[in-house]
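Participant: only geometry, no sequence info:
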């Protein structure tokens, strides 16, 4: 009898333990691989950021004017016409941050430029691919999508990300890919296959805003920007501006945490010691968003769609000739388009 009771107790413990384990595993899977409870001041409802993550742009003061460029500045600009994603190139990969890992981003990225880019891309495959850029630039430019969580996603690419990223993906009304020079000196060429990141995909939980770079705004007030979602007057577009670091160490095409090889200049435009100024990439996006409609940036689950987590990636696949022409245009102070 004693043995039977002990056996019964063991069976009960196993059943209860299995149920508890399943419950814990289920909660973990619901949160996703970057899981975290929906807590904090910007938690919001599932798929939606908190209302405190947005601001009326009329309440944002204008930025001070930029300092005058130095005599040796490279004051030109080059706009690379790559369309606005008409080809519908989306995936949940991140070639720069997690190469070789399918769905490694856990959210959806939109692309212009190289039409083959995914987690499995190599330098050779990028070099051989087609491109959306009119002048033949095979570089890849990509960023997390912006959604309307008040409307359900219906297309396969809108439903693929999961992890709380839900809703209709807003197509970009315009995409501007632009390279600028340095306000204090000439620039040198970027190396081919240079990888670059701007912004901080985990800024909401990072504890500081050191790597927050993206700026949001409204098309009618280009002199005002914010790190919050902008509420724009009727008839104006919501804008995102993503500026990349432009001081290269002269050695590597990638670095520790995908950042150490390419740094931002100081506020006066001067590069850190032992780095060289290269063309500054600036990606500007605009969206048609009706007044009163909330938007949500795709993000890791615990980042709660915070606008501070906006980021973008770039791989330079320009030929040496294309890069040399771009550098010449910047250093000669011309304004070019390819």
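Facilitator: Nice, thanks for sending it over. In this text the structure is predicted, and so the values were computed from the model without any measurement.
Participant: From here on, just use CA atoms for contacts and neighbour counts.
Facilitator: Fine.
Participant: so how far is residue 113 from the closest residue in space to residue 255 that isn't next to it in sequence?
Facilitator: Closest residue to residue 255 in three dimensions, ignoring its sequence neighbours and counting by CA to CA, 6 or more residues apart in numbering: residue 261, at 4.9 Å. Distance of residue 261 to residue 113, computed by CA to CA, to the nearest Å: 23 Å.
Participant: between these two, which one's more packed in?
Facilitator: residue 113 (30 against 21; other CA atoms under 10 Å).
Participant: returning to what we had before: wait, doesn't the residue nearest to residue 255 sit right on residue 272?
Facilitator: No - the criterion here is CA atoms under 8 Å, and residue 261 misses it with residue 272 at 11.5 Å.
Participant: one step back: distance of the residue nearest to residue 255 from residue 116?
Facilitator: Note on residue 261: its distance to residue 116, by CA to CA, is 25 Å.
Participant: One more: residue 247?
Facilitator: Going from residue 247 to residue 116 by CA to CA gives 28 Å.
Participant: try residue 12
Facilitator: Using CA to CA, residue 12 is found at 54 Å from residue 116.
Participant: okay, pairing it with this:
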């Protein structure tokens, strides 16, 4: 990636005006459940809870060849043409009394405009960098590691958290993602009204495999891991440049910091649904853009969450994409106070 483009992308993500374009859009909550068709295909009640967005053909197995475009009848993302699926672990508040409560998510604001979430979900970015090749049907990958609890083994440039000390997410805090005071681990301070989680995916592909046994070996990070497009693909084993995908989850922790009587002192206040401590942040992706709409969106410099006729991109209202939901395929309560983290057999409320 040329230096001026890298600087432009960084500036835009930091909140300054620039000509660098990127897709940045909201995806409402499709379902929150213990399924994972990439890591645990066919398994109901997987080891930990996920919050999932995108096309409603998401299911327990999603066998090789599963086509979200032909099988989905709606998408919880604002672009109608995006039937992909995106998911991350859920975050819980672990109270002083030992009980847990799932932390709600909301849309992000910032200089590029507010992204609306009526029922939770997350925000998705596709960040361009020079000439790129869009993902092919059947492509899937993961970023991060659900089992990694050592923060020193996680690259802060591509997986991080930011303490948002303002009650309004539209008041921008800090600079570019995963810079400055951002941390690998989940912030623990009571000043954090919100916690923003960022996950940046690899941008270089081997050009052959749509997946790999560990769901990572067919892709690699480029010369830059930061959220500016990924740099160039210098490794000959991974010559194909992909659009850079970035997840942003805005966890609304405001109600928990107000509950001073239940604020823990003997353990961390927030933990991901793996319940292992540490960072362990990770994201899963299954490609599902209709036809060549993503390739055109990158080639035609489509921007933010706006309709882009040049690429055939159309948008839905928040009410429309938030209405695309589905019932849990692994039914159990995931909201309200619970006595234990959902693991093992189906959770029952006490």
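Facilitator: Perfect, thanks for sending it. Being a predicted model, the structure only gives us computed values, none of them experimental.
Participant: TM-score of the superposition?
Facilitator: Between these two chains, after superposing, the TM-score reads 0.64 (TM-score structural alignment, normalised by the length of structure 1); 249 aligned residues with a CA RMSD of 3.3 Å.
Participant: Pick out whichever of residue 247 and residue 116 of structure 1 has more residues nearby.
Facilitator: More crowded of residue 247 of structure 1 and residue 116, by other CA under 10 Å: residue 247, with 28 against 19.
Participant: if I pick that one, what's in contact with it?
Facilitator: 262-265, 271-272, 275-278 (CA atoms under 8 Å, 6 or more residues apart in numbering).
Participant: Tell me the one of the residues you listed nearest residue 297 of structure 1?
Facilitator: Distances from residue 297 of structure 1 to the contacts of residue 247 of structure 1, taken as CA to CA, are shortest for residue 264 (24.2 Å).
Participant: check contacts around the aligned partner of the closest one in structure 2.
Facilitator: Under the alignment (TM-score structural alignment), residue 264 of structure 1 pairs with residue 221 of structure 2. Residues near residue 221 of structure 2 by CA under 8 Å, 6+ apart: 201-204, 230, 233.
Participant: ok, 7 Å please
Facilitator: Each residue near residue 221 of structure 2 by CA atoms under 7 Å, 6 or more residues apart in numbering is listed here: 202-204, 230.
Participant: what about it, distance to residue 282 of structure 2?
Facilitator: Residue 221 of structure 2 is 15 Å from residue 282 of structure 2, where distance means CA to CA.
Participant: Over to residue 95 of structure 2?
Facilitator: Using CA to CA, we find residue 95 of structure 2 at a distance of 23 Å from residue 282 of structure 2.
Participant: Same check on residue 41 of structure 2?
Facilitator: 17 Å.
Participant: Give me the more crowded residue out of the two.
Facilitator: Comparing residue 41 of structure 2 with residue 282 by other CA under 10 Å, the one with more neighbours is residue 282, at 23 against 15.
Participant: That one -> structure 1?
Facilitator: Using TM-score structural alignment as the criterion, residue 282 of structure 2 maps onto residue 311 of structure 1.
Participant: ok, that match touching residue 199?
Facilitator: Yes - using CA atoms under 7 Å, residue 311 of structure 1 is in contact with residue 199, at 4.2 Å.
Participant: any common contacting residues for these two?
Facilitator: Shared contacts of residue 311 of structure 1 and residue 199 (CA under 7 Å, 6+ apart): residue 214.
Participant: mind listing the strands for the stretch 51-200 of structure 2?
Facilitator: 85-89, 91-94, 100-102, 105-106, 121-127, 140-144, 159-164, 194-200 (DSSP state E, counting those that start in this stretch).
Participant: Which stretch among these approaches residue 6 of structure 2 most closely?
Facilitator: Between residue 6 of structure 2 and those, the shortest gap by CA to CA is with strand 121-127, which sits at 10.8 Å.
Participant: Could you tell me which residues make contact with the residue nearest to residue 284 of structure 1 when sequence neighbours are not counted?
Facilitator: Leaving aside its chain neighbours, residue 284 of structure 1 sits nearest to residue 241 (4.5 Å; criterion: CA to CA, 6+ apart). Going by CA under 7 Å, 6+ apart, residue 241 of structure 1 touches 214-216, 283-285.
Participant: Show me the subset of the residues you listed that structure 2 keeps too.
Facilitator: Using both residues aligned by TM-score structural alignment, their matches' CA atoms under 7 Å, structure 2 keeps these contacts from the contacts of residue 241 of structure 1: 214-216, 283-285.
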